[in-house]
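Engineer: Compute the structure for the input listed below.
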Amino acid sequence: MNGPLALTYLRILAVPVLVVFLLTDFRGHDILAFAVFLLATLTDMLDGYWARRKKQITVLGQLLDPTADKLIVVSALICLVGRTLVPAWMAVIIIGREIAVTGFRALASAKGIHIPASVLGKIKMNLETATIGLLLLGEGVLGRFYFLTRWGLWLTVAAALVSAAEYYFRYGRAVLSGRP
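Structural biologist: Next comes the predicted model:
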């Protein structure tokens, strides 16, 4: 196993730790949840860079890296819905987009069509992780700036919808017809 893949496994193993910190109530649990989420986000950036720089890109890594991203984000969103910090309908749109785009990319791949990550998809991911991070910090830390979490959620939902539409409009005809 190479270094980037080890970081990806670490992110996957961080998911249950994050969930425990989000769903239990003890002094400092939110800060610990934020720390786990932050480390997972930072290792996501690091493993991709490391794999490209050291030419350690593997098929398994290409599969597990986006899976780890989705596990962290989806787990955090579900827990935040349970804590009434994220409206359920917003989480459904964001998570639904992840499922739809992942399925669309899998269908494309089965037909020999490669769909790279788009700029809008990356913007969505950055908005998503920044907003979740702010929500984890909470009103106690953010104070009067906590309103940014609402803006972040709205922007994330918009970016989720727009980036999903971009994938469909850019690649839909090729994927549905089976021609690259």
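
Engineer: all contacts plus neighbour counts: C-alpha atoms, from now on.
Structural biologist: OK.

Engineer: Pretty sure residue 72 sits against residue 15.
Structural biologist: Yes. The pair residue 72 and residue 15 qualifies as a contact (CA atoms under 8 Å) at a distance of 5.6 Å.

Engineer: tell me what the longest helix seen in the chain is packed against?
Structural biologist: Using DSSP state H to define each element, the chain has its longest helix at helix 147-177. Applying 3 or more CA pairs under 8 Å, 6 or more residues apart in numbering; DSSP states H and E, one finds that helix 147-177 contacts helix 88-110, helix 119-142.

Engineer: Nearest to residue 81 among the ones you listed would be which one?
Structural biologist: Ranking these by proximity to residue 81 (CA to CA) places helix 88-110 first, at 5.7 Å.

Engineer: residues of the closest one that come out buried?
Structural biologist: 90-98, 101, 104-108 (16 or more other CA atoms under 10 Å).

Engineer: and residue 21, which of the helices and strands packed on helix 147-177 is closest to it?
Structural biologist: Each of the helices and strands packed on helix 147-177 was scored for nearness to residue 21 using CA to CA, and the closest is helix 119-142 (10.4 Å).

Engineer: to compare against the first, here's another:
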Amino acid sequence: MNLPNKLTFMRLVMAVPFIYFLQESNVGGFKYRLVAFILFVIASLTDFFDGYLARKYNLVTDFGKIMDPLADKILVISALVIFVDLDYIPSWMSIIVIAREFLISGIRMLAAAKGDVIPAGKLGKYKTTSQMIVIMVMMLLGKNPYNFYMMLVPVVLTLWSGIEYTTKSKHYFINSR
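Structural biologist: Prediction:
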């Protein structure tokens, strides 16, 4: 396993304590949110570095193409589900993000069945970056009236990238058996 793949795997492992501290922040307060924030920042940095190293040193693998976006999804979806539970954002925002992720994962599975691997596109990367930034800000600020407005940016990018991805991949739907 090369270094970029190890960083991706590390991000998956970090999801467990991240989920714990964010969920328990309603009891543990700011200090728990801060621990969750630090874990999320470290995980986000591994996302940047695994992609950078894989491209720079030609270490791109099918494992990385599939597991890197999956690790991102686990972190982001975990945070959004907990934010709904903590009443930071309305559930429909989380549902839009989760539904898009399932749709894209389904398209990736159709592609894989045909021997294709579809890497994340630029718009999807912008969506992920906006989600990660908004999640970090929410962890620092806690429950406040601005969370809804901040979350609108990643929700719009989620819808836009989902439409773009689906449109570009429609041949997998048409020609699937």
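
Engineer: any idea which of the buried residues of helix 88-110 of the first structure is closest to residue 77 of the first structure?
Structural biologist: The nearest member of the buried residues of helix 88-110 of the first structure to residue 77 of the first structure, counting by CA to CA, is residue 91 at 6.2 Å.

Engineer: Now do the counterpart of that closest one in the second structure against residue 76 of the second structure, distance only.
Structural biologist: Residue pairing (TM-score structural alignment): residue 91 of the first structure is matched to residue 94 of the second structure. Computed with CA to CA, to the nearest Å, the distance linking residue 94 of the second structure and residue 76 of the second structure is 10 Å.

Engineer: Then residue 34 of the second structure?
Structural biologist: 17 Å.

Engineer: Over to residue 11 of the second structure?
Structural biologist: 12 Å.

Engineer: Those two: which is more packed in?
Structural biologist: Neighbours of residue 11 of the second structure and residue 76, each counted by other CA atoms under 10 Å, are more numerous for residue 11; the result is 24 against 21.

Engineer: Isn't that one up against residue 39?
Structural biologist: No. Taking contacts as CA under 8 Å, residue 11 of the second structure lies outside contact range of residue 39: 9.3 Å.

Engineer: residues contacting residue 86 of the first structure?
Structural biologist: Shown here is residue 86 of the first structure, whose contacts under the criterion CA atoms under 8 Å, 6 or more residues apart in numbering are 77, 80, 153.

Engineer: at 6 Å what do you get?
Structural biologist: For residue 86 of the first structure, the contacting residues are residue 80, by CA atoms under 6 Å, 6 or more residues apart in numbering.

Engineer: what do we get in the first structure for residue 65 of the second structure?
Structural biologist: In the first structure, the residue matched to residue 65 of the second structure (TM-score structural alignment) is residue 62.

Engineer: tally of neighbours for that match?
Structural biologist: Residue crowding around residue 62 of the first structure was assessed by other CA under 10 Å; the count is 14.

Engineer: before we move on, what about residue 85 of the first structure?
Structural biologist: Counted with other CA under 10 Å, the neighbours of residue 85 of the first structure add up to 17.

Engineer: Look up how far residue 159 of the first structure lies from it.
Structural biologist: Taking CA to CA as the measure, residue 85 of the first structure falls 19 Å from residue 159 of the first structure.
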